[in-house]
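Novice: Okay, sequence plus prediction incoming.
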Amino acid sequence: MTVDKELITAQALAEALDLSVETIWRYTRENKIPCVELGSRQYRYKLDDVINALRGDVRENFAPYDTKPTKKLTYQDYLVIPEEPGYRYEILDGMLIREPSPNVVHQRVSRRLQRILEDYFWGVDYEGEIFDAPLDVTLLDYNVVQPDIFYVSGEQPQIVKDARIDGAPELVVEILSPSSRRKDRLQKMQIYKQAEVHHYWLVDPQERTLECFAWHDGVYSLVASGMDEDIVEHPNFAGLAIKLQSLWSNIK
């Protein structure tokens, strides 16, 4: 299929109009602006056509240049967000967060750590499961996250639904990237703490570090950490020893 060169993405349209991407998607869902559907949840726009639409009926009923969401977003809002190649989305505290898809280094480290965790938990919790992104996890009322790796224990079957995990996993692992470092260390840590995720790990391929936090009485404490070629042993998971060198080998 030949794609019109004048067609632009929702992100490009939002930047051109000084709007939020969420506003563009809201207008799209409500058929307030014209769009071209290229595939399932993939939309493109002609800037001139959109501007003309905003000068008409939309202008009478909405404030098209209001970049703040009118309400906190929920999982139901998340389900109708159009997909955009090269990006993934989460809802944190009711706000839509957009970031680039993971790169090769991220995926290599994720795959290696996931294999280690699968081998370990298979031996100590046969009914538990290790999952990885992209799989939605809904926490509290206004959070939809896609942790890089997470473990649902055999005592938590009630949170495993057909299309998502609805509740706090026992363990969540986030692998940091330049675009996610601040979000994972601050905003998501607060969300996981409030949701009572018992174990939260941060892996930093750039710094070659692993930090393991454990939840107790409403706060996270650092209970294990390591860097470079250290072997990290976790006090709450007897017999688990992670050789960090196995995560970093052959990555730049």
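Specialist: Done, it's in. Numbering: from 1, shown residues only.
Novice: CA only for contacts and neighbour counts going forward, please
Specialist: Fine.
Novice: who touches the spatially most central residue of the chain in this structure?
Specialist: By C-alpha atoms, centre = their mean, the chain has its centre lying nearest to residue 146, at 3.8 Å. Each residue near residue 146 by C-alpha atoms under 8 Å, 6 or more residues apart in numbering is listed here: 90, 132, 133, 134, 135, 136, 137.
Novice: Could you rerun that using 10 Å?
Specialist: By C-alpha atoms under 10 Å, 6 or more residues apart in numbering, the contact set of residue 146 is 88-91, 132-138, 164-165, 172, 174.
Novice: Look up how far residue 101 lies from it.
Specialist: Distance, residue 146 to residue 101, by C-alpha to C-alpha, to the nearest Å: 12 Å.
Novice: Residue 52 too?
Specialist: Residue 52 is 33 Å from residue 101, by C-alpha to C-alpha.
Novice: try this one next to it:
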Amino acid sequence: MTLPARPRRHATAADLLAIPEAERFHEIIDGDLVPKATPSWSHGRAQARMTARVSDPYDRPPGRRGPGGWWFVTEVEIALEPNQIYRPDIAGWRRERLAAPPTELPVRARPDWVCEVLSPSNASNDTVKKLRTYHRSQVPHTWILDPLHETLTILRWTEGGYLLVAAGGRGDRVRGEPFEAIELDVSELFGDEDEAGEPEKDDT
């Protein structure tokens, strides 16, 4: 006699939060508790560069220096569905939708923009599984940074699926919605020091 298979138990927010904070670099993807890849130098560099580029003009109330109007965070748990709790590499919310930083964990407010930085070991999670959830949750803008191939892909939500609105590689400059006020040098996102000037002279 064959016994019926036990129903699969999906991981929950409680399972995720039970992991000590210092060790909690995990996501719940399709009900499975999945560790995030250990960031490489190129991954961490791309994440830091992109965060700096969008935060400087946008992460403040509107009407001050730069366009403003956004909140940004890195590596914060966001619950989009009961079995989908992610830690996007960077996430942003329009301040007109989110008047103050949320205090709950995981965050329940749907972001207006996410940026995922790919790692070879889990790229399919970011480009397939998580992208499907972002679409179901109607995240308006999703960007994908690929340090291996040094590319930036910019996607816009539409009812039928995400629409590719811009893409660039090394040597390209891109203005991508919703941050059209800034021009991004794709090479600089992956570590080129294009802003470096001439070495200082030693007058001694």
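Specialist: All right, it came through fine. Predicted, not measured: the structure shown is a model, and the values here were computed from it.
Novice: before we move on, back to that, distance of the counterpart of the residue nearest to the centre of structure 1 in structure 2 from residue 96 of structure 2?
Specialist: Counting by TM-score structural alignment, residue 146 of structure 1 corresponds to residue 87 in structure 2. Counting by C-alpha to C-alpha, the gap from residue 87 of structure 2 to residue 96 of structure 2 is 23 Å.
Novice: Which residue lies closest in space to residue 215 of structure 1, excluding its sequence neighbours?
Specialist: residue 198 (4.8 Å; C-alpha to C-alpha, 6 or more residues apart in numbering).
Novice: which one in structure 2 is aligned with the one you found?
Specialist: For residue 198 of structure 1, the residue aligned by TM-score structural alignment is residue 140.
Novice: Is there a neighbour count for its match? I'd like the number.
Specialist: 19 (other C-alpha atoms under 10 Å).
Novice: my guess is it meets residue 94, correct?
Specialist: No: between residue 140 of structure 2 and residue 94 there is no contact under C-alpha atoms under 10 Å: 11.1 Å.
Novice: so residue 16 of structure 1 touches residue 47, yeah?
Specialist: Yes: with contact defined as C-alpha under 10 Å, residue 16 of structure 1 reaches residue 47; the gap is 8.1 Å.
Novice: more neighbours, those two?
Specialist: residue 47 (20 against 10).
Novice: what about the nearest residue to the more buried one once chain neighbours are set aside, how many residues close to it?
Specialist: Among residues not flanking residue 47 of structure 1 along the chain, residue 13 sits closest, at 6.7 Å (C-alpha to C-alpha, 6+ apart). Per other C-alpha under 10 Å, the neighbour tally for residue 13 of structure 1 reads 21.
Novice: With the one 10 residues further on instead?
Specialist: Summarising burial for residue 23 of structure 1: neighbours were counted as other C-alpha under 10 Å, giving 19.
Novice: The one 4 residues further on too?
Specialist: By the measure other C-alpha under 10 Å, the count of residues near residue 27 of structure 1 is 17.
Novice: pretty sure it is in a helix, no?
Specialist: Yes: applying DSSP: H, G, I helix; E, B strand; the rest coil, one finds residue 27 of structure 1 inside a helix.
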